[in-house]
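Novice: have a look at this fold, sequence not included:
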């Protein structure tokens, strides 16, 4: 008779100590003037860099320029709300993405900076 032992590794758990609200409002561009200026003067470059920083394809935001409602801006905003546990609605995301696109990207950039979560392995040993 053989005894079989099953060892399960602990799974990572993310506990957010941040708020369930955006760290800044859509029109708080003066909170980070260099980012705001970069977004104003070279919006396409700014959005591509921020999408890459967020972990998406570098050229993905360029698809926004094909229609009235920017699908990439809206989906990035929804994704960011879900990742960081921010309350909101898709209707609100659609409205601000359509009418305040540059400000929304600046807000998302500020949020990524504010909520930059370093990954720490607890109990890991160097071998």
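Specialist: Perfect, I can see it now. Bear in mind the structure is a predicted one, so any value in this text is a computation, not a measurement.
Novice: switch to C-alpha atoms for all contacts and neighbour counts from now on
Specialist: Fine.
Novice: any idea how far the residue nearest the centre of the chain lies from residue 74?
Specialist: In the chain, the centroid-proximal residue (C-alpha atoms, centre = their mean) is residue 80; its distance is 3.8 Å. Residue 80 sits 10 Å away from residue 74, going by C-alpha to C-alpha, to the nearest Å.
Novice: pasting the second one now:
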């Protein structure tokens, strides 16, 4: 008599369907841990953020001319159906690089 086992995996996903970022660009102090990490070691916060997104943690180290930042922001928007465009993403990154990274970090934490 053979016994057969069946393994079932259940994946749940929380969605935030408002079409907007969960926090504003300048709401950095709303997540004190990320904000403190960014103040003390900005590259560490960047590496943690891309890891949370599922990318290689060293990607921000290649961000010499901002392509990684713009691409990550765009991909976060796509994944969570946040309104905007690649032009908006690049503008946010160029105008306020650290705030854009903190916002991306907060967004990923809010949606995990």
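Specialist: Looks like it arrived, so ask away. Small disclaimer: the values here were computed from a predicted structure and weren't measured.
Novice: on that earlier part again, just give me the match in structure 2 for the residue nearest to the centre of structure 1.
Specialist: Residue pairing (TM-score structural alignment): residue 80 of structure 1 is matched to residue 76 of structure 2.
Novice: what's the answer for residue 18 of structure 1, then?
Specialist: Superposed on structure 2 with TM-score structural alignment, residue 18 of structure 1 falls opposite residue 17.
Novice: please report how far that match lies from residue 89 of structure 2.
Specialist: Counting by C-alpha to C-alpha - residue 17 of structure 2 and residue 89 of structure 2 are separated by 19 Å.
Novice: same drill for these two, tell me which one is more crowded.
Specialist: Neighbours per residue, other C-alpha atoms under 10 Å: of residue 17 of structure 2 and residue 89, the larger number sits with residue 89, 19 against 10.
Novice: what sits against the equivalent of that one over in structure 1?
Specialist: By TM-score structural alignment, residue 89 of structure 2 lines up with residue 93 in structure 1. By C-alpha atoms under 8 Å, 6 or more residues apart in numbering, the contact list for residue 93 of structure 1 reads 74, 77-78.
Novice: alright, that wraps it up for me.
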